[in-house]
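[1] Sequence and computational prediction follow.
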Amino acid sequence: MSNKLLKVNIHKELNEFDLDVDFELKNGCLGILGPSGCGKSMTLKSIAGIVDPDNGIVSLTTGEKTVYFDSDKKINLKPQKRNVGYLFQNYALFPNMTVEENVGIGLPNNDENVVSEMIRRFHLEGLEKRYPRQLSGGQQQRVALARIMAYGPDVILLDEPFSAMDTVLKEQLRRELANFLNKFSGFSVLVTHDRDEAFQFCDELIILDKGKIIAKGKTVDLFENPGKVEVARLTGCKNISKIEIIDDYHVKSLDWDVTFEVSEKVSPNIAYIGIRAHDIYPGQKDDVNALDASNSSKLEMPFEWQITLTNGLLWKLDKQMREHEFEIPKYLKVDPKNILLLEE
């Protein structure tokens, strides 16, 4: 049984809000998902030692325990003393250094054997003498990862590594990074505001809003049962409505003016429901949770139809690229188990 543990419990006063983050990671990749300016990057910088929390503790156990920061014991290791690799949004490569110089910059005596191994491992052969400006975005990311991995970090911190990329490059690098993280035996923490990235990379997930953790758990569980309105929004739920509770298993949507049957007993603290746009299906007038789809508007995307009902509900349906005709059914339906019960 592994006794590896990354522990973060910190507090820091910021201008807009107070950052209060408390989590433990025992293996794999942790995602921190939230809107811009919610404290995600500040959390990473506190782990790395770039920023000092006001109080709290950051520690790493990998057989033996290393305390990075402890306000009570006045411990605060410098960033270079923490075995942490930080992948910045822009990769932070040195523009006046070649690929091999960038990879070896953190090594004692610029160890040529380690540099050669990283060049091979990250498929950078033939690029050793090039400068960052002569590399593609994907090559730059691989150089940055090679530089991090050259000194064998225990923790890798990824700060929105795909935020400034076009769609084609983003898809390619997501695959490459996913393969890399699958083979990495240490801890990784990914900061993102992109729900697809969070789902693809992260075993565990924290939802951060204005410096506070509003949800945490297994990524798939939080997507399937977000529990709160803001968590549902951040995990991509497009249909959210305030409700009136009719009885234990029925609620009235105040935004869509529809009464729905739900599969779980509705507790008094449920104030909203959510319906994911792909969880709506063609139906009949007499179906449970039937929806009148007449006079709906239709928008064609390359690989999906987006249908908006007159009451504002959005339905998304996968399509083929060469499929350009689609007749909207007269009625749609929502399975009671696909209605998310949400607290404020």
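    On my side now, so go ahead. Just so you know, these numbers come straight off a predicted model, no measurement behind them.
[2] can we go C-alpha only for contacts and neighbour counts from here?
    Fine.
[3] in the stretch 1-150 of the chain, which spans are strands?
    Taking DSSP state E, counting those that start in this stretch, the strands of the stretch 1-150 of the chain run over residues 5-13, 18-25, 29-33, 55-62, 64-70, 75-76, 84-87.
[4] er, the stretch 201-344 of the chain actually
    204-209, 212-218, 239-247, 250-253, 258-261, 270-275, 281-282, 290-292, 297-300, 304-308, 314-318, 331-333, 339-343.
[5] what's the closest of those strands to Leu19?
    In this view, the strands of the stretch 201-344 of the chain are compared for proximity to Leu19 by CA to CA, and strand 212-218 is the closest at 6.3 Å.
[6] Report the buried residues of the closest one.
    Lys212, Ile213, Ala215, Lys216 (16 or more other CA atoms under 10 Å).
[7] Give me the spatial nearest neighbour of Arg82, chain neighbours excluded.
    Nearest non-adjacent residue to Arg82, counting by CA to CA, 6 or more residues apart in numbering: Tyr68, 6.6 Å away.
[8] Give me the neighbour count for that neighbour.
    23 (other CA atoms under 10 Å).
[9] which of the strands of the stretch 1-150 of the chain is buried the deepest?
    Comparing those by mean neighbour count (mean count of other CA atoms under 10 Å), strand 29-33 comes out on top with a mean of 26.
[10] As a markdown table, the buried residues of strand 212-218 with distance to Glu171 would be great.
    Compiled in a markdown table, the buried residues of strand 212-218 are given as follows (distance: CA to CA, whole Å):
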| residue | distance to Glu171 |
| --- | --- |
| Lys212 | 30 |
| Ile213 | 29 |
| Ala215 | 27 |
| Lys216 | 26 |
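[11] still on that earlier bit, could the strands of the stretch 201-344 of the chain go into JSON lines alongside distance to Glu128?
    Shown next, in JSON lines, are the strands of the stretch 201-344 of the chain (distance: least, CA to CA, whole Å):
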{"stretch": "strand 204-209", "distance to Glu128": "36"}
{"stretch": "strand 212-218", "distance to Glu128": "40"}
{"stretch": "strand 239-247", "distance to Glu128": "50"}
{"stretch": "strand 250-253", "distance to Glu128": "61"}
{"stretch": "strand 258-261", "distance to Glu128": "62"}
{"stretch": "strand 270-275", "distance to Glu128": "51"}
{"stretch": "strand 281-282", "distance to Glu128": "54"}
{"stretch": "strand 290-292", "distance to Glu128": "61"}
{"stretch": "strand 297-300", "distance to Glu128": "46"}
{"stretch": "strand 304-308", "distance to Glu128": "43"}
{"stretch": "strand 314-318", "distance to Glu128": "44"}
{"stretch": "strand 331-333", "distance to Glu128": "58"}
{"stretch": "strand 339-343", "distance to Glu128": "52"}
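[12] show me the contacts for the closest residue to Leu44 other than its chain neighbours.
    Once flanking residues are discounted, Leu44 sits nearest to Leu157: 6.5 Å by CA to CA, 6+ apart. When contacts are counted by CA atoms under 8 Å, 6 or more residues apart in numbering, Leu157 touches Leu44, Ala48, Val84, Gly85, Tyr86, Leu87, Ser188, Val189, Leu190, Val191.
[13] want to compare, so here's the second one:
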Amino acid sequence: MASFVMPTSRQGDGHPSPTAVSAVGLRKSYGEKLVLDGIDLHIPAGSVFALLGPNGAGKTTVVKILSTLINADGGQAQIAGHDVATSPDGVRAAIGVTGQFSAVDGLITGEENMHLMADLHHLSKPEGRRTAAELLERFDLVEAAKKPASTYSGGMKRRLDLAMTLVGNPRIIFLDEPTTGLDPRSRHNMWQIIREMVSGGVTVFLTTQHLEEADELADRIAVLNNGKIAAQGTADELKRLIPGGHVRLRFSDPAAYRSAAVTLREAARDDEALALRIPSDGSQRELRSLLDRLDSAGIEADELAMHTPDLDDVFFALTGDTNVPNQPKENVR
């Protein structure tokens, strides 16, 4: 399937949005294993970008390169206008990174973890204490602040980890599978925190194994497979790449059903249910055309339902991976 790229984001005044993350031709090998084979990315500031891919696809490698933890073998990347190769200090000053495994020290309290992070960012003692207190309150950790972090639940540790990441007031945050191991309630709480950060102007680069997480949060999604970006765009744009979308019409009047079947000869029939299934890409244009055809024939359906492929279908089609974690689909919108 050909790679799909969403048009450049633009601000309301017609000018392109500032770019938070850009990469051209990123390559990385480990020995003879080619992990990244020419990765191109463009992420507007103040947005959520989600990178999906099978285990071992190279998602974490991309994050490590963009956050200056490892060097690429080829290509170029800029973060907040700083080149990752020639200006790593500028990159580090602009970003925060939360890995899939918590960086929280369980032997000290949540408050002490925050103070330690403030010291690492060279904040003055008064500023560090003030910042820590504000973030502990923001992440609903005030009551637990003086307890050892080892006593925290998984969701509390994740919140503390993210709060520690925000001590340096980063403009761009890399979240590498941030909800791994969380229960559904904790995961939804983390989603809300991410939304609040983005509404404040932060850019989030998210890698995740939860497909509904990308569908819920991301402005743009890219699917990484065999070292290449297989496709990228909005969730809806990616879903339209996959065949299987259709409109289902159901009738209570057998005569109306038969008339519709004659009018819509391309439809698959279900004579027992008095229902027709018409292939559709889910676009407004196609739906309007279908309704116009029915109106012209004087036919009215009792029920109309749109069915489009979900991100699971996209993931399977683009990666050929039948072992993606089968996360429960939740109606969270």
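    Nice, thanks for sending it over. Owing to the predicted nature of the structure, the values given are computational and were not obtained by experimental measurement.
[14] quick one: TM-score?
    With the length set by TM-score structural alignment, normalised by the length of structure 2, the two chains reach a TM-score of 0.66; 253 aligned residues with a CA RMSD of 3.0 Å.
[15] looking at the strands of the stretch 1-150 of structure 1, which is closest to Gly106 of structure 1?
    strand 84-87 (10.6 Å).
[16] What's Leu166 of structure 2 aligned with over in structure 1?
    Under the alignment defined by TM-score structural alignment, Leu166 of structure 2 is paired with Met149 of structure 1.
[17] Hmm, Gly85 and that match touching each other?
    Yes - judged on CA atoms under 8 Å, Met149 of structure 1 makes contact with Gly85 at a distance of 7.5 Å.
[18] Contact partners for the closest residue to Glu24 of structure 1 other than its chain neighbours?
    In space, and not counting its chain neighbours, Glu24 of structure 1 is closest to Lys7: 4.6 Å by CA to CA, 6+ apart. Neighbour list for Lys7 of structure 1: Asp22, Phe23, Glu24, Leu25, Ile57, Val58, Ser59, Leu60 [criterion: CA under 8 Å, 6+ apart].
[19] Still touching in structure 2? Go through those residues.
    Shared contacts between this structure and structure 2 among these (both residues aligned by TM-score structural alignment, their matches' CA atoms under 8 Å) comprise Asp22, Phe23, Glu24, Leu25, Val58, Ser59, Leu60.
[20] So which of the residues you listed is the closest to Glu197 of structure 1?
    Closest to Glu197 of structure 1, out of all of those and judged by CA to CA, is Leu25, at 18.5 Å.
[21] got the contact list for the corresponding residue of structure 2 for the residue nearest to Arg82 of structure 1?
    In structure 2, Tyr68 of structure 1 lines up with Val84, judged by TM-score structural alignment. Counting by CA under 8 Å, 6+ apart, Val84 of structure 2 touches Ile65, Leu66, Ser67, Thr68, Gln76, Ala77, Gln78, Val91.
[22] how about 10 Å then?
    Residues in contact with Val84 of structure 2 (CA atoms under 10 Å, 6 or more residues apart in numbering) are 23, 65-72, 76-78, 90-92.
[23] Mark which of those residues are buried, thanks.
    Ala23, Ile65, Leu66, Ser67, Thr68, Asn71, Ala72, Gln76, Ala77, Gln78, Val91, Arg92.
[24] Grab the nearest non-local neighbour of the first one.
    Meaning Ala23 of structure 2. Counting by CA to CA, 6+ apart, the residue nearest Ala23 of structure 2 is Ala77, at 4.1 Å.
[25] Could you verify my assumption that that neighbour touches Val63?
    No - using CA atoms under 10 Å, Ala77 of structure 2 is not in contact with Val63; the gap is 11.4 Å.
[26] Need the residues touching each of those two.
    Common contact partners of Ala77 of structure 2 and Val63 (CA under 10 Å, 6+ apart): none.
[27] what about the residue lying farthest from the centre of structure 2, is that helix, strand or coil?
    Distance from the C-alpha centroid of structure 2, by CA atoms, centre = their mean, peaks at Ala255 (46.7 Å). Of the three states, Ala255 of structure 2 takes helix under DSSP: H, G, I helix; E, B strand; the rest coil.
[28] And it, how far from Ala305 of structure 2?
    20 Å (CA to CA, to the nearest Å).
[29] One more: Glu134 of structure 2?
    Distance from Glu134 of structure 2 to Ala305 of structure 2, by CA to CA: 47 Å.
[30] who has more neighbours, these two?
    Per other CA under 10 Å, whichever of Glu134 of structure 2 and Ala305 has more neighbours is Glu134, with 15 against 11.
[31] Quick one: map Met39 of structure 2 onto structure 1.
    You called it Met, but residue 39 of structure 2 is Ile. Residue correspondence to structure 1 (TM-score structural alignment): Ile39 of structure 2 is matched to Val21.
[32] who are the neighbours in contact with that match?
    Contact analysis of Val21 of structure 1 by CA under 10 Å, 6+ apart lists 8-12, 39-40, 43, 56, 206, 208, 211-213.
[33] how does it look with 8 Å?
    Val8, Asn9, Ile10, His11, Thr43, Gly211, Lys212, Ile213.
[34] for Asp194 of structure 1, same thing?
    Leu33.
[35] What's it aligned with over in structure 2?
    Per TM-score structural alignment, Asp194 of structure 1 is aligned with His210.
[36] roughly how far apart are that match and His307 of structure 2?
    Counting by CA to CA - His210 of structure 2 and His307 of structure 2 are separated by 21 Å.
[37] just Lys147 of structure 2 next, same as before
    Taking CA to CA, one finds Lys147 of structure 2 at 49 Å from His307 of structure 2.
[38] just the helices in the stretch 201-333 of structure 2 please.
    211-217, 235-240, 254-263, 284-296, 311-319 (DSSP state H, counting those that start in this stretch).
[39] how about the first one: buried residues?
    Yep, that's helix 211-217 of structure 2 we're talking about. Within helix 211-217 of structure 2, the residues that qualify as buried are Leu211, Glu212, Glu213, Ala214, Asp215, Leu217, counting by 16+ other CA under 10 Å.
[40] now swap in the last one and tell me
    Within helix 311-319 of structure 2, the residues scored as buried using 16+ other CA under 10 Å are Leu311, Asp312, Val314, Phe315, Phe316, Leu318, Thr319.
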